[in-house]
Each structure stands twice: as C-alpha cells, then as structure tokens.
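**Q** coords please:
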Amino acid sequence: MVEDEAAASDSLVRELLRHGYEPVTVATGAEAMKMCGDVELVLLDLELPDVDGLEVCRRIRSDSQAAIIAFTDRSSELDRVLGLQAGSDDCMGKPYGFRELMARIDAVMRRVRPRPAAPGGEPEVLSHGPLTIDVARREIYVERELIEVTRKEFDLLHYLASHPGAVITRQRLMADLWGNPAAHPLGSRVTRTIDTHVSALRSKLGSSAWIQTVRGVGFRFGREAG
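**A** Sure thing, here's the model as predicted:
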C-alpha cells in the first residue's frame, strides 16, 4: 500500500488485517518501486510527495506482475483513464468506501490470478503458426523468440486468441479485461486505451495481421500473420 497520509494508511491497514490480508505500507513512490516485486497487489495513491504517481504506476507495471489499484483525489473521468493507461488494473476516486474497495480487490484478483486448466478445459498452450501463447507461464513467443509484453497486453492477446474467428467488441473487451464497465464509460479516451494496447501488441509481434480491426465494432484474432 502506497500512501503518504499516516491516518488513512493506519485505518486501511487495520481493515485489511481483519480481512486476512498481510499489508505492507510505504509512503513514497521510490519505496514502492523497490518493493513491488514481492507483492501480489499494489494499492497506489497517485498523489505522492516524491515521484509522479502515474510514473510510479508505469514503472511498477513494467517491472512487476503485481495487480495495481490506483487512487486519485481528482474525480474526473480523464484522471481515472490516465491511471488505467499508466498500467493500473482499476482506478478509484477518493474518498471511497471500504466495501467497494474490497469488491474491486476481489474482482481484480480474480482476473489476474492464473487459473489451472481443468481436464478437458482450456489448453495450457495456444499455438497458431509461429505464434505460441503459454497460458500457464503467461509468456508469448513468435518463432520461438520470447516477446516481452505487459500483463494487460498478454490478457488481450490471450483473450482474442481464445476466440479465433470471433469479432470481439470494444465493450466486451472493456468489461471482461478491465472490469466494471459502468466505472469506465466507453468514451473516446477509454477507446484509445484499448487501441494503445492493440497497437503495442502489433508492434511487438511484428505484424498487424495477428489482431485485425473490424471497423466500428472491435477486433478479431488473425490466425496467420501476413
């Protein structure tokens, strides 16, 4: 938990302990970036005394697989969208209710924790020509070369590859990968969030053919890269 206000930090720690969590608190962005590799979830106040909170979010996302819930004192849609674009899995305005926070923690952790494949269920490895998606290890390979991706980029490609041939709408992507679509209205800024992830994936995969745009609707996984 990254929070520089001691009173708010102490109150939240007590509640998290009561619910079975093992919270570790830091007061600065610099401390957060050092410790993020050893935790499952980061609760990140974006208003920090030393480093811009959005930059802290970006650094944690690039270095760690930890889930991130960000908080902003500014309640505008733009500020929440900036938090999502920086790599958070959810972004809440302050003040917030503890029960809502717990519900969002549960929702985020359900999305990011890998689930073992049941017998006859989802395969642990998806292969499409030169593209391999190792679901268990959360790794992507093209021509056996490991491609470095963020967690959201992995989730997006895996989701599309799990529905080959199907057109997946932007609304469905936002609801299933970002959660709580009511909290993230699909305005132009949130649409750009999805487009940014798609663009980054195409660049890293070396071809735009893996993710095809269906204009005005959404995206479709391309089985073969041209």
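**Q** CA atoms for contacts and neighbours, from now on please.
**A** Fine.
**Q** what's near enough to touch the one residue sitting closest to the centre of the chain?
**A** Taking Cα atoms, centre = their mean as the criterion, residue 89 is the residue nearest the geometric centre of the chain, at 3.8 Å. Contact partners of residue 89, counting by Cα atoms under 8 Å, 6 or more residues apart in numbering, are 67, 68, 69, 70, 108, 178.
**Q** now do residue 67
**A** By Cα under 8 Å, 6+ apart, residue 67 lies in contact with 40, 41, 42, 88, 89, 108, 109, 112.
**Q** try it again with 6 Å
**A** Under the criterion of Cα atoms under 6 Å, 6 or more residues apart in numbering, the contact partners of residue 67 comprise residue 41.
**Q** ok, so of the contacts of residue 89, who is nearest residue 195?
**A** residue 178 (13.6 Å; Cα to Cα).
**Q** Second input sequence below; structure requested for side-by-side comparison:
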Amino acid sequence: MQQTPPARVLVVDDDPTVAEVVTGYLDRAGFTVDRAADGPTALERATAARPDLVVLDLMLPGMDGLEVCRRLRADGPVPVIMLTARGDEEDRVLGLEIGADDYVTKPFSPRELVLRVESVLRRARALTTGHPGPAPLLRAAGLTLDPVARRATKDGARLPLTLREFDLLAFLLRHPGEACGREALMREVWGWEFGDLSTVTVHVRRLRSKIEDDPARPRLIQTVWGVGYRFDVPDGEDVMDGEGDDRA
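**A** Model prediction:
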C-alpha cells in the first residue's frame, strides 16, 4: 500500500529563533519543512517545490507578508497561515481579506500553531481527495456550490472563493433561515473550539463582497444582532439540492 508523502510546509519568518522553533515543532509533527527569511527567497522556494501550506510572517524585510501572499496565490491556490503581532488588528484583518486561511498572534504556542496547520490542511485536502459518491449541488439565489469539485458560481460566473469562504457559504446554504452564532460557525466551519471571533466577522464581510449585489445592503447573509448571521433565501425560493449531473 502506497503511503501518502508528508505535507510540505514553508515557514517564512526573518526571526531565526521563531523560525527554528516553528520548524522544529512541525518537523516533529511529521511535516516536511522548508524555511525562508524574506519574501523573495520564499517565492523562490515555493517555485522550486510547491508547498502544501505556508506559515507566513506579516512583517518581513523588503517585501511584506501581504505581498508575498498575493504573489503566492497568483501562481495557484495554497493555504496560508499568517503570523502577526498581537496588537496589529488592522494587519490581521488585511491578511484575512487577501485570503489568508488563518492567523496566529505572537507570542504564540508552537503546539497551537501545529494544530492550526493540521486543521487547515484537513480542509485543503478536500480539494484533491476523492468522494464516495455524488454529492448534491447547493443552489439558491443564483448561487451554485459543488462540494466535490469545490466550485462556486453566481449566475453562471465563477466565484473566486478561498477555502474558508467556500466552507462558510456551504454551511450557511445547508442551514437556510437559521441564526448561526459566531462561536458555532467557528466550531463547524473552522473546526476550532476557541479563537478570535473577528475571524468569522472578516470572512462574512469578504463573502458578502463576492455574493451580494450590494454588500453594503446585504439581502442574503443577514446580521442577527447579538447572535451571529443568517442566510436568507429570497421569497418563494428554496435551497435546492441537485444530483451534480451538470458539473462541468
């Protein structure tokens, strides 16, 4: 029986102590780890051997982590976990808004980082692993989600959703009309029992910008004050489950 090779993780941090500690923990967890201390080197390493996930410091010399993330994503989807300073909330939001899948604030527990890496990779494997049978397409308000192909469209046009955005929209479509708390969304979509709830808020805002006709006046993803969010299906319409026979 052929064994699956260990996932390759690229650690990008200009602090040699942080990079060494993170690399050591990931190595002991069974990952193949590569390191880079700046943006250009990280891009070179990623080109030479495409990583399965990148642990990326936001504050890098010369080219910051946001630009590195943009350039990595320009070559194809790759999960990214941002490392940020504790007080830089605006930077964390920016990281999430350009598509980072997660972030960890410094100082952090290396064990927690390893758990986050494993969680993100579990989600990412859904892009390539097989499925035991046809899964229904989710359709509502002009949206179509194919959970097997991980493809989303609106009125036939492809939606450029990140890993977490896709999972969040799929969860909301499977629970139309239900008020979903941010804690529940974090648990069900992210697989976390704890974490910064602003992660959910940012992803909802970003998802609205992609699926709403007017993100400033959303009609699909409604805020339920004091609770969380609710997906409202337009009047006279239901979320339809197709058999997936029209997949491209």
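**Q** mind listing what's buried in the helix or strand where residue 41 of structure 2 lies?
**A** The secondary structure element spanning residue 41 of structure 2 is helix 39-48 (assigned by DSSP states H and E). By neighbour count with 16 or more other Cα atoms under 10 Å, helix 39-48 of structure 2 contains the buried residues 39, 42, 43, 45, 46.
**Q** and if you look at stretch 190-201 of structure 2?
**A** Of the residues in stretch 190-201 of structure 2, those buried under the neighbour-count criterion (16+ other Cα under 10 Å) are 190, 192, 199, 200, 201.
**Q** What of stretch 106-114 of structure 2?
**A** Burial within stretch 106-114 of structure 2, assessed by neighbour count using 16+ other Cα under 10 Å, is assigned to 110, 113, 114.
**Q** export the residues you listed to TSV and tack on secondary structure and distance to residue 135 of structure 2?
**A** Compiled in TSV, the buried residues of stretch 106-114 of structure 2 are given as follows (DSSP: H, G, I helix; E, B strand; the rest coil; distance: Cα to Cα, whole Å):
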residue	secondary structure	distance to residue 135 of structure 2
110	helix	37
113	helix	32
114	helix	31
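**Q** and of the residues you listed, the nearest to residue 93 of structure 2?
**A** Distance to residue 93 of structure 2 across the buried residues of stretch 106-114 of structure 2 (Cα to Cα) is lowest for residue 113, with 18.6 Å.
**Q** Tell me which residue of structure 1 matches up with that closest one.
**A** Correspondence of residue 113 of structure 2 to structure 1, assessed by TM-score structural alignment: residue 101.
**Q** Quickly note the distance from its match to residue 8 of structure 1.
**A** For residue 101 of structure 1, the distance to residue 8 of structure 1 under the criterion Cα to Cα, to the nearest Å works out to 14 Å.
**Q** same question, residue 152 of structure 1
**A** Between residue 152 of structure 1 and residue 8 of structure 1 the distance, using Cα to Cα, works out to 29 Å.
**Q** Neighbour count: those two, which is higher?
**A** With other Cα atoms under 10 Å as the criterion, residue 152 of structure 1 and residue 8 differ in neighbour count, and residue 152 comes out ahead with 19 against 10.
**Q** Now stretch 64-71 of structure 2: buried residues?
**A** Applying a neighbour-count criterion of 16+ other Cα under 10 Å, one finds 65, 66, 68, 69 buried in stretch 64-71 of structure 2.
**Q** again, but for stretch 12-31 of structure 2
**A** Buried residues in stretch 12-31 of structure 2 (16+ other Cα under 10 Å): 12, 13, 14, 18, 19, 22, 23, 25, 26, 31.
**Q** Of these, which is the nearest to residue 132 of structure 2?
**A** Within the buried residues of stretch 12-31 of structure 2, proximity to residue 132 of structure 2 (Cα to Cα) peaks at residue 31, which comes in at 27.1 Å.
**Q** Show me what that closest one aligns to in structure 1.
**A** Superposed on structure 1 with TM-score structural alignment, residue 31 of structure 2 falls opposite residue 21.
**Q** Same question for residue 230 of structure 2.
**A** Counting by TM-score structural alignment, residue 230 of structure 2 corresponds to residue 220 in structure 1.
**Q** ditto for residue 42 of structure 2
**A** Using TM-score structural alignment, the partner of residue 42 of structure 2 in structure 1 is residue 32.
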